[in-house]
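Asks: model this:
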Amino acid sequence: MENSFFTPIECGETLPQKNIHAVSTSMPTLKDVIDYEEQTPEILEKISVAYPRFVIHPYLKKLANYLKEKYNISDEYELVLMSSKKAVDVVSNRYYIHNICEFNEPFGVIKVSQGRQYKKVLKFIQHVGYNLSSRLAEDYLYNLGLVQTLQNEKLEKKELAEDTILNTLSLAYNEKKENIALCPSGMNAIYSVLKGLKNIQARNGKSILIQFGWLYLDTTNIVNHYFEESKVFYDVTNLSILEEYLKENKNRVLAIITEVPTNPLVKTADLEKLRELCNKYNIVLVVDSTFATPYNLNLKPYADIFVESLTKFACGNADVLMGAIILNSNFKISHIKNEFFKHSDKPYTKDMQRMALEIVDYKKRVKKISQNTKELIEFLKNLSYVSKVYSCLDEDCIENYKKLMIDENSLCGIVSIHIEKDFQKIYDSLNFPKGPSLGTEFTLLMPYTYLAHYDLITTKSGKEFLKKIELPVNLIRISVGIEDIEEIKKEFKKIEL
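Replies: As a prediction, this is how the structure comes out:
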């Protein structure tokens, strides 16, 4: 039998492999995924490093234990570490915790009661993205002699790092550097924008925030935390229902937030029409451009504000957590930029040094991924075990997508496949890296609904809701990499043999 280009990766191995700052972790079987969702002791022993907003990094655990000793904290409390003292204020105000001044550290530390309060605070930080950098924790522990080695990685010079990232984004989005803010995660970028909108709401009386499309779960969670009135329109291909709603509520809608294309079904709204509606009713349009990237789609004529998770395609290596807010100076919102920027935190210097090296290949990476995606879409449609392929070229929104394309090869590097029969067998048989995140140079698979919405899979009402929003349970999201496309195809094809 022919040797495979892709080889199995053990459960719990970091993705990328042997990288303590990896943001993904290998879950090679569906059982691994289910065990992770159910938090079985066996899986927790294997997975120590995973997506940092969901799993506390081992260096953060070690640092929290050191600080508990340093500050003589009783065992009835846990310490939660965050990116800044500003983050501590946000959490304190949310949960009425008043012990802010006890810690003299260059980052945020908060003391919370074990059990319910601790879990609530961790979940909230997951939503708002104020995570302490694993590189900062590594440096702190290394200087104390509590870790013996630093991750062997290339870094840009400190004095060049931030400018390199901002210059790249400035050119990519055709926007002034002063209209761009870097954040410690993509979710912190979204939180900062939504919190800014909440403050604007308090001044102008508009109370409704619209989620257009089935958005990423933590975006929805932030909306639920901060907006008493929100409305969700699940189908981005149906603007007529939204239009009717806006007619009835024309003076009450503050903003619309949407993903272009959507995650994981890769659908694209008619942004031209959406922009017209926003102009007509004086509504702020926020676009999550992570899937689109500024190199595939020209979104500049449409959004007031862009948010991008730089952790994804901009990084390409899944080893830096970072986000960006980009305000569009073409529209009315940029003159109050501080309203959005003031809620975010600046990323840790070493994270910017790492990102600066990776982001210079952003355009080249995206173009190669797009090329591979174009070939892969047609190939996947002909596989007997694939029931449906979801891509940016789907019939119901291909015209919306084409209107935005920078050139004819600008395809979003995400494809999802529905596998009706033998889902577990097929998922387990594929030797691609498998785990959370996307936008990597290596092809990365994720059983999306199992990892993102396991709570819905496990109840009758949840399954009915998934049917309503047309999100299949047996869905694999493919983040297409830059490998030889023939090797990618060969790995999918082997199951046909």
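Asks: could you use CA atoms for every contact and neighbour count after this?
Replies: Will do.
Asks: all the helices of the stretch 1-150 of the chain, residue numbers only.
Replies: If DSSP state H, counting those that start in this stretch is used as the criterion, the helices of the stretch 1-150 of the chain fall at 30-37, 41-46, 58-70, 85-95, 116-128, 134-144.
Asks: for stretch 176-194, buried residues please.
Replies: 176-177, 179-194 (16 or more other C-alpha atoms under 10 Å).
Asks: now do stretch 388-396
Replies: Going by neighbour count (16+ other C-alpha under 10 Å), the buried part of stretch 388-396 is 388-393.
Asks: just send the residues you listed back as a markdown table, with distance to residue 28 and secondary structure too.
Replies: Below are the buried residues of stretch 388-396 laid out as a markdown table (distance: C-alpha to C-alpha, whole Å; DSSP: H, G, I helix; E, B strand; the rest coil):
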| residue | distance to residue 28 | secondary structure |
| --- | --- | --- |
| 388 | 22 | strand |
| 389 | 22 | strand |
| 390 | 22 | strand |
| 391 | 24 | coil |
| 392 | 27 | coil |
| 393 | 29 | coil |
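Asks: please give me the structure for this one as well, since I'd like to look at both together:
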Amino acid sequence: MPGLLTDLPWNQTLGETIPPDTPHAVSVSLPTWKSNVAYEEGEQWVVDKMQCGYPRFFIHPLIESLAQAIVQRHSSLATDKAMLFPSKSCAVRCQEFLLKGNTNVEAAAIHILEFLPHSEKVAVTNKRVLPRVTAVVYPKELWPSAKSFWQHTGEGISSRRAEFCHRALEDGTLVEQSSVAQPMTPRMFKGPRRYQRPMSIDHGLSNGTNGYDTGDAKTASETGAPDSASFVEERFGRNLSTELAAQAKLAIRKRIAGSLTTDTDLPHSLHAPTDSAHERSRDVPGFSVDDVYLYSGGMNAIYNAHRSLMLSRGEKPSVMFGFPYVDTLKVLQKFGPGARFCGYGNAADLDDLERRLGSGERYLALFCEFPGNPLLRSPDLKRIRALADKYDFAVVVDETIGNFLNVHVLPYADVVVSSLTKIFSGDGNVMGGATILNPQSRYYKELRAVYDTEYEDNQFEGDSVCLERNSRDFVSRIHRIDNNAEVIADILHAHPAVKQVNYPKYGDTRQFYDVCRLPNGGFGGLLSATFHRMEDAQIFYDHLQTQKGPSLGTNFTLSSPFVILAHYTELDWAAQYGCEATLIRFSVGLEETEALKHVFDFALAAIPSQTS
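Replies: I've put the predicted structure just below:
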């Protein structure tokens, strides 16, 4: 049976990019249960075929190629390696992390190299994206620590930036800083300049928005930057306009804020009147698009939210409430004074937390997901908010799974974070993240002061343009995905081989989801199911004719044995919180509903009937 299953056509894609033939894909095909286990165990028959992987877990070949070129040119030790970052401040944080975790290593062994445009070879204008990258060069034995920083913080560069900068390095337009006498590159403004001209969510472009002095809006033809997919993916390395990128970033932020619902080309959509019949906003007094910050990925938004809270309120432990996506807990544990883990995320956990708070324990913040990944349980945000107000801690909510077209969590949060890599983009070919500050938060003034001085817009311009284009139909996609996911959840829920379906519609946390559910909101596109028997889970997965790999929120259905991939070395620990090894996670897409039903019915029918 295993050999025959491997021969099935949909299982012959091991190691290929998801989506197929996509150079900047964020997922990779692991089409059989055996291949997922083998990947976790590092077996060569899987590892050697990997064309890519989820970007924080797998160094993209384009990034690795640039890192190797930098080491070859600028390191005297052939055994050195390099981690690449979009700014020096990110690199400094990596350097500090490596030194703190490897006290036996001399500081001089880890050094930072900044690469800037060559002023004599680049025609410097404010309308052209210029190459920049910073490298942390370190001894190869520190690779596990460097990889840990890369994975948990999301601070590393994207594959598009790597491709762009490597080309510039080869043609001499990107050089190491010491060879540039006087850098003549426009610096990325941050701090108070960003707020020189406050902007409501319905206003157009303004100076200083998210770090860019965008000036007056111009059409693509006026900037010489045609708005086409081929331009972005094939020609941005030479000609991408900073004005176009700044417009794309503003459009993304307005889309998140809620005022931009038009599906038209830039820059016309930025000035198009909002259709009041479809207007959706964050509906919080004082909220504006200036409260939305873009990041290079969702985990980078979480990492910087935690870092900013520590800078504004001092270093105190945090609370991770509910079984989390793995790296959120790691950020709280490794980049501060630690965390209290409330892994069940239920009333008993809140009772225990309230007792601790009542006895004098104090925390920086409580982090939670709404709903959680992969168990899709929803925290009691009303009670959490009441405890936070009484005992003075911040609430940070990751709304990636629910998404802000289905749920409205900002009134209960001080900070909302989201991964734009997921359903906001949908195409699975670009990374992005966002942080949203609640202007009604008691910490808002202090947090804004920190963001004024600390925030860097490190989202690469090529990624911004791609993300803006992908997200134009975000609103129209959600309803269809919500409907498909509910149909699949009901099919799985009715099958005897399925032990439990994890979905906001079911279970004892439905009431908490409904508190934040919008009038027209659904239950989201993510669900998971555990099986009574491991062999049934394996047979079902191998017969499932969907894309199969890590990540979620794609426009196509994407399945994964999530616990095997995320917690392979700690299966017993995960199981005690309900994350059993037989769990399969499904991110449901835009396929025709009947066709999708057939795919799941076919896989379920492959499970042998159990007779007593």
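Asks: now the TM-score, please.
Replies: Once superposed, the chains reach a TM-score of 0.91 (TM-score structural alignment, normalised by the length of the first structure), with 479 aligned residues with a C-alpha RMSD of 2.2 Å.
Asks: could I get the helices of the stretch 1-150 of the first structure as CSV with distance to residue 314 of the first structure and mean neighbour count?
Replies: Shown next, in CSV, are the helices of the stretch 1-150 of the first structure (distance: least, C-alpha to C-alpha, whole Å; neighbours: other C-alpha atoms under 10 Å):
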stretch, distance to residue 314 of the first structure, mean neighbour count
helix 30-37, 27, 18
helix 41-46, 29, 13
helix 58-70, 25, 17
helix 85-95, 25, 18
helix 116-128, 21, 18
helix 134-144, 19, 18
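Asks: re earlier: restricted to strands, list the buried residues of stretch 176-194 of the first structure.
Replies: 180-183 (DSSP state E).
Asks: the corresponding residue of the first structure for residue 399 of the second structure: neighbouring residues, count only.
Replies: Using TM-score structural alignment, the equivalent of residue 399 of the second structure in the first structure is residue 289. Per other C-alpha atoms under 10 Å, the neighbour tally for residue 289 of the first structure reads 21.
Asks: and the one 10 residues further on, by the same measure?
Replies: Residue 299 of the first structure has 23 neighbouring residues, counting by other C-alpha under 10 Å.
Asks: who are the contact partners of the aligned residue in the second structure for it?
Replies: The alignment partner of residue 299 of the first structure in the second structure, by TM-score structural alignment, is residue 409. Residues near residue 409 of the second structure by C-alpha atoms under 8 Å, 6 or more residues apart in numbering: 397, 399, 416, 516.
Asks: just name the closest of the residues you listed to residue 573 of the second structure, please.
Replies: Nearest to residue 573 of the second structure among those: residue 397, at 24.0 Å, using C-alpha to C-alpha.
Asks: which position in the first structure pairs with residue 468 of the second structure?
Replies: Counting by TM-score structural alignment, residue 468 of the second structure lines up with residue 356 in the first structure.
Asks: what count of nearby residues applies to that match?
Replies: Counted with other C-alpha under 10 Å, residue 356 of the first structure comes out at 25.
Asks: so how far does the top helix by length along the second structure sit from its counterpart in the first structure?
Replies: Across the second structure, the longest stretch assigned as helix under DSSP state H is helix 474-493. Taken over the aligned residues, the distance from helix 474-493 of the second structure to the first structure averages 1.6 Å (mean C-alpha distance after the TM-score superposition for the first structure).
Asks: on that earlier part again, so which of the helices of the stretch 1-150 of the first structure is nearest residue 234 of the first structure?
Replies: helix 116-128 (20.6 Å).
Asks: and the strands in the stretch 251-400 of the second structure?
Replies: Assigned by DSSP state E, counting those that start in this stretch, the stretch 251-400 of the second structure shows strands spanning 292-295, 318-321, 339-342, 365-369, 394-398.
Asks: with distance to residue 464 of the second structure added, can I get those strands in JSON lines?
Replies: Compiled in JSON lines, these are given as follows (distance: least, C-alpha to C-alpha, whole Å):
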{"stretch": "strand 292-295", "distance to residue 464 of the second structure": "9"}
{"stretch": "strand 318-321", "distance to residue 464 of the second structure": "30"}
{"stretch": "strand 339-342", "distance to residue 464 of the second structure": "33"}
{"stretch": "strand 365-369", "distance to residue 464 of the second structure": "25"}
{"stretch": "strand 394-398", "distance to residue 464 of the second structure": "21"}
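Asks: that older thread, need the residues that contact the helix or strand the match of residue 468 of the second structure falls within.
Replies: Element membership of residue 356 of the first structure [criterion: DSSP states H and E] is helix 349-359. Residues from elsewhere that reach helix 349-359 of the first structure, judged by C-alpha under 8 Å, 6+ apart: 133, 135-136, 153-158, 160-162, 164-165, 168, 314-317, 320-322.
Asks: ok, now stretch 562-570 of the second structure?
Replies: Counting by C-alpha under 8 Å, 6+ apart, 36-37, 40, 326, 374, 550, 571, 574, 579-585 sit against stretch 562-570 of the second structure.
Asks: now it: buried residues?
Replies: Along stretch 562-570 of the second structure, these residues count as buried under the neighbour rule (16+ other C-alpha under 10 Å): 562-568.
Asks: identify, from those, the entry nearest to residue 84 of the second structure.
Replies: residue 566 (24.5 Å).
Asks: aligned partner of that closest one in the first structure?
Replies: So, by TM-score structural alignment, residue 566 of the second structure is matched to residue 452.
Asks: quick check: that match vs residue 258 of the first structure, distance?
Replies: From residue 452 of the first structure over to residue 258 of the first structure the distance is 18 Å, taken as C-alpha to C-alpha, to the nearest Å.
Asks: likewise residue 34 of the first structure?
Replies: Distance of residue 34 of the first structure to residue 258 of the first structure, given as C-alpha to C-alpha: 29 Å.
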